[in-house]
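Enquirer: when you get a sec, could you give me coordinates for this:
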Amino acid sequence: MAFQPILDASHEEIYAHEALVRGMNGESAGKILGQVTEKNRYWFDQQCRVKAIELAAQLGLGPKQRLSINFLPNAVYQPTACIRMTVETARKVGLPLDRIIFEVTEGEQVVEHDKLVAIIRAYKEFGLLTAIDDFGAGYSGLNLLADFQPDIIKLDMALTRNIDSDRVRRSIVAGILTVCRELDIMVIAEGIETPEEYATLREMGVRHFQGYLFARPVFRDFAREIVFPGV
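Expert: Sure thing, here's the model as predicted:
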């Protein structure tokens, strides 16, 4: 695993650390995920959850910080059964469930839409936080929010890239922010790389950020030096 921080710009502190899949020697996520098959998907998903929780605890997750984990919905055959190892591992290391975020990518090809809704609802019943990653990049968009409301959405970099000079993107993001305020959903802007993108999104009311501008992913460690650009 590598970890990249998600930041709370209002308080200039780390809100969460996202666990990102890497190989044993730092190989990219794409290379590792390319080896996932129908046969090993469930095992891989479970081991990623356990590894992320154990390593975050070992590295010293802050008392107010959360851990964000990506999961594979197609690896979940029954939500309450598949979450059991996650719950047991979190309890073993002393990590409260309400400090764990489970992210699902909007573009994830889920065989059954109702299945994803059931997974999200079950996780929320356990007290886990839920997030839609890469929001705005997939095929379903706002339709997802009509069927279930996650705790968090992460604006895809396709929407935030050069937003400071792109009126269309600003209008789209403004609309999403309005919807999320109405539904009480937190918004994280990800993939932020320039001070101009950051300043524009802050002016629009975004509070939480992730991207190379602040800190890059760190292999087997938490980022220790965080940059908060002035607005």
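
Enquirer: contacts and neighbour counts: CA atoms only from here.
Expert: OK.

Enquirer: got the buried residues for the biggest helix by length in the chain?
Expert: Across the chain, the longest stretch assigned as helix under DSSP state H is helix 41-59. By neighbour count on 16 or more other C-alpha atoms under 10 Å, the buried set for helix 41-59 is 41-42, 44-46, 48-57.

Enquirer: for stretch 22-42, same thing?
Expert: Arg22, Arg41, Tyr42.

Enquirer: adding distance to Leu72, write those residues out as a markdown table.
Expert: Shown next, in a markdown table, are the buried residues of stretch 22-42 (distance: C-alpha to C-alpha, whole Å):
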| residue | distance to Leu72 |
| --- | --- |
| Arg22 | 16 |
| Arg41 | 8 |
| Tyr42 | 8 |
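
Enquirer: mind listing what the residue sitting nearest the centre point of the chain touches?
Expert: Most central in the chain under C-alpha atoms, centre = their mean is Glu103, positioned 4.5 Å from the mean C-alpha point. Residues near Glu103 by C-alpha atoms under 8 Å, 6 or more residues apart in numbering: Ser68, Ile69, Asn70, Phe71, Thr130, Ala131, Ile132, Asp133.

Enquirer: separation between the fourth one and Thr105?
Expert: What it means is Phe71. 9 Å (C-alpha to C-alpha, to the nearest Å).

Enquirer: and the first one, by the same measure?
Expert: Between Ser68 and Thr105 the distance, using C-alpha to C-alpha, works out to 13 Å.

Enquirer: what about these two, which has more around it?
Expert: Ser68 (26 against 20; other C-alpha atoms under 10 Å).

Enquirer: in terms of secondary structure, what does the helix or strand containing the more buried one contact?
Expert: Assigned by DSSP states H and E, Ser68 falls within strand 66-70. On a contact count with 3 or more C-alpha pairs under 8 Å, 6 or more residues apart in numbering; DSSP states H and E, strand 66-70 meets strand 13-20, helix 41-59, strand 100-105.

Enquirer: to compare with the earlier structure, here is another sequence to fold:
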Amino acid sequence: MECSAAKTCACENVKRCQAGEVGRLFLWFPVPHTLAKVTPFLKKERFGFELMQERPGLGVDCRFGQAQEIARHLANLVAPRELKETQVLFVRGAVQPQIEDFSDMASLQRFIAFSQSDWLVDMLGQSRFTSHFQPIVSIQDTSQIYGYESLLRGLDDQGNLVMPGSIFAQAAEAGLLPQVDRAARLSAIAQASQHHITQRIFINFTPTALYDPVSCLRSTVAAIDQVGIRHEQVVFEVVESDNPQDLEHLKTVLKYYREAGFAVALDDLGSGYSGLNLLHQLRPDFIKLDMELIRNVHQDLYKASITEKLLEIAQKLDIQTVAEGIECIEELNWLQQRGATFAQGYLIGKPSATPVASTPRFDSGAVAIA
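Expert: Have a look, this model is predicted:
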């Protein structure tokens, strides 16, 4: 099959799905009941197929474009769990799969997503990415810029911006997270160098996209060294809501970063269920408080209690804090009084292609604090 699962692809490897060609589509179903759902459709549509002997499965002969068509129809026949557990392999030509082909096996769900990802594959292949930068400032003097968070943007074939939500959603479905995550890191480095940023640069990364920290991150470190950015200038952010199942793997990734001289931030603390455990396990240099926790924190007793406790813990552990998503002066004032370290949000400055050179200074006593 030419629609490879992400775990079998190198971060640099980007190739278009070839399932539209002539070949054979092999499907292995989780239970015989799933096979029984599928065969009536194939018989009705007169697709030639051959049942497997050893387990519930079959191979279907496909003309141009039929593999994708069959996969989409089958997705409507099976339950969501069966969609995830049915395994698919497409092999070009009328041949049986060889041992090396099985490394390209993917779930039916991922096979369909990848076959619909030509726009993202083109974007990756042509490096149509850029980065916008949002300022991070001292919370006590918001005119003092401490650093910038780099935020990925894509460019469509007309040069229009594509927001990261759709890019990462499709990448996750299609198994392209390693490639997109790498593109985001390299874009952040290149753009930061182009704009001669001398402050801290906060770069997001997805732990599940890094299977071998040394090989996956070698190109990132090389890019940083090539443009002359100091390692201590870079902060890598791990998103807490990813809720990584393999904590030891994440520790290995962060150990690699730290040994190379980079700082580490735990992003979106308060957005998931495992934040305090990750705080204990990972011991980051920074924690970034989730914007949903900050929104109206001055008016919401529950949010206020949680945020106060997180700030208190961070202060005791000597961890610097960044309050994200600040949109009004009342939120800023509340956080100033409770000892947050840095501020980030639309009140301070929106993400922009060119990093802002200055930010407004707000009078901490201008608004009464509840």
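
Enquirer: quantify their similarity with the TM-score.
Expert: In this superposition the chains share a TM-score of 0.93, using TM-score structural alignment, normalised by the length of the first structure; 228 aligned residues with a C-alpha RMSD of 1.5 Å.

Enquirer: give the aligned equivalent of the residue nearest to the centre of the first structure in the second structure.
Expert: Matched by TM-score structural alignment, Glu103 of the first structure corresponds to Glu237 in the second structure.

Enquirer: now that match: how far from Phe205 of the second structure?
Expert: 6 Å.

Enquirer: ok, Cys62 of the second structure next?
Expert: 39 Å.

Enquirer: and what of Lys316 of the second structure?
Expert: From Lys316 of the second structure to Phe205 of the second structure the distance is 27 Å (C-alpha to C-alpha).

Enquirer: residues in contact with the residue in the second structure that Met157 of the first structure lines up against?
Expert: Correspondence of Met157 of the first structure to the second structure, assessed by TM-score structural alignment: Met291. Contacts for Met291 of the second structure (C-alpha under 8 Å, 6+ apart) come out as Asp268, Ala323, Glu324, Gly325, Ile326.

Enquirer: ok, now with 7 Å
Expert: Residues counted as contacts of Met291 of the second structure (C-alpha atoms under 7 Å, 6 or more residues apart in numbering) are Glu324, Gly325.

Enquirer: same thing with Lys309 of the second structure?
Expert: Counting by C-alpha under 7 Å, 6+ apart, Lys309 of the second structure has no contacts.

Enquirer: now for Ala131 of the first structure, how many residues are close by?
Expert: Ala131 of the first structure: 26 neighbours (other C-alpha under 10 Å).

Enquirer: on the three-state scheme, it is what?
Expert: Using DSSP: H, G, I helix; E, B strand; the rest coil, the structure places Ala131 of the first structure in strand.

Enquirer: from Gly349 of the second structure, how far out is the residue mapped onto it from the second structure?
Expert: When the second structure is aligned by TM-score structural alignment, Ala131 of the first structure is paired with Ala265. Separation of Ala265 of the second structure from Gly349 of the second structure (C-alpha to C-alpha) stands at 21 Å.

Enquirer: these two touch, right, Gly107 of the first structure and Gly136?
Expert: No: counting by C-alpha atoms under 7 Å, Gly136 is not a contact partner of Gly107 of the first structure; they are 8.9 Å apart.

Enquirer: of those two, who's got more company?
Expert: Gly136 (23 against 16).

Enquirer: quick one: contacts for the more buried one?
Expert: Gly136 of the first structure neighbours (C-alpha under 7 Å, 6+ apart): Leu155, Asp156, Leu159.

Enquirer: recalculate using a threshold of 6 Å.
Expert: With contact set as C-alpha atoms under 6 Å, 6 or more residues apart in numbering, Gly136 of the first structure has these partners: Asp156.

Enquirer: aligned counterpart of Leu67 of the first structure in the second structure, please.
Expert: Checking TM-score structural alignment: Leu67 of the first structure goes with Ile201.

Enquirer: now the helices for the first structure?
Expert: 29-33, 41-59, 79-82, 84-93, 113-125, 143-147, 157-160, 167-183, 195-203.

Enquirer: just put those helices in CSV and tack on distance to Arg220 of the first structure.
Expert: Putting the helices of the first structure into CSV (distance: least, C-alpha to C-alpha, whole Å) gives the following:
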stretch, distance to Arg220 of the first structure
helix 29-33, 14
helix 41-59, 8
helix 79-82, 25
helix 84-93, 17
helix 113-125, 26
helix 143-147, 33
helix 157-160, 25
helix 167-183, 33
helix 195-203, 27
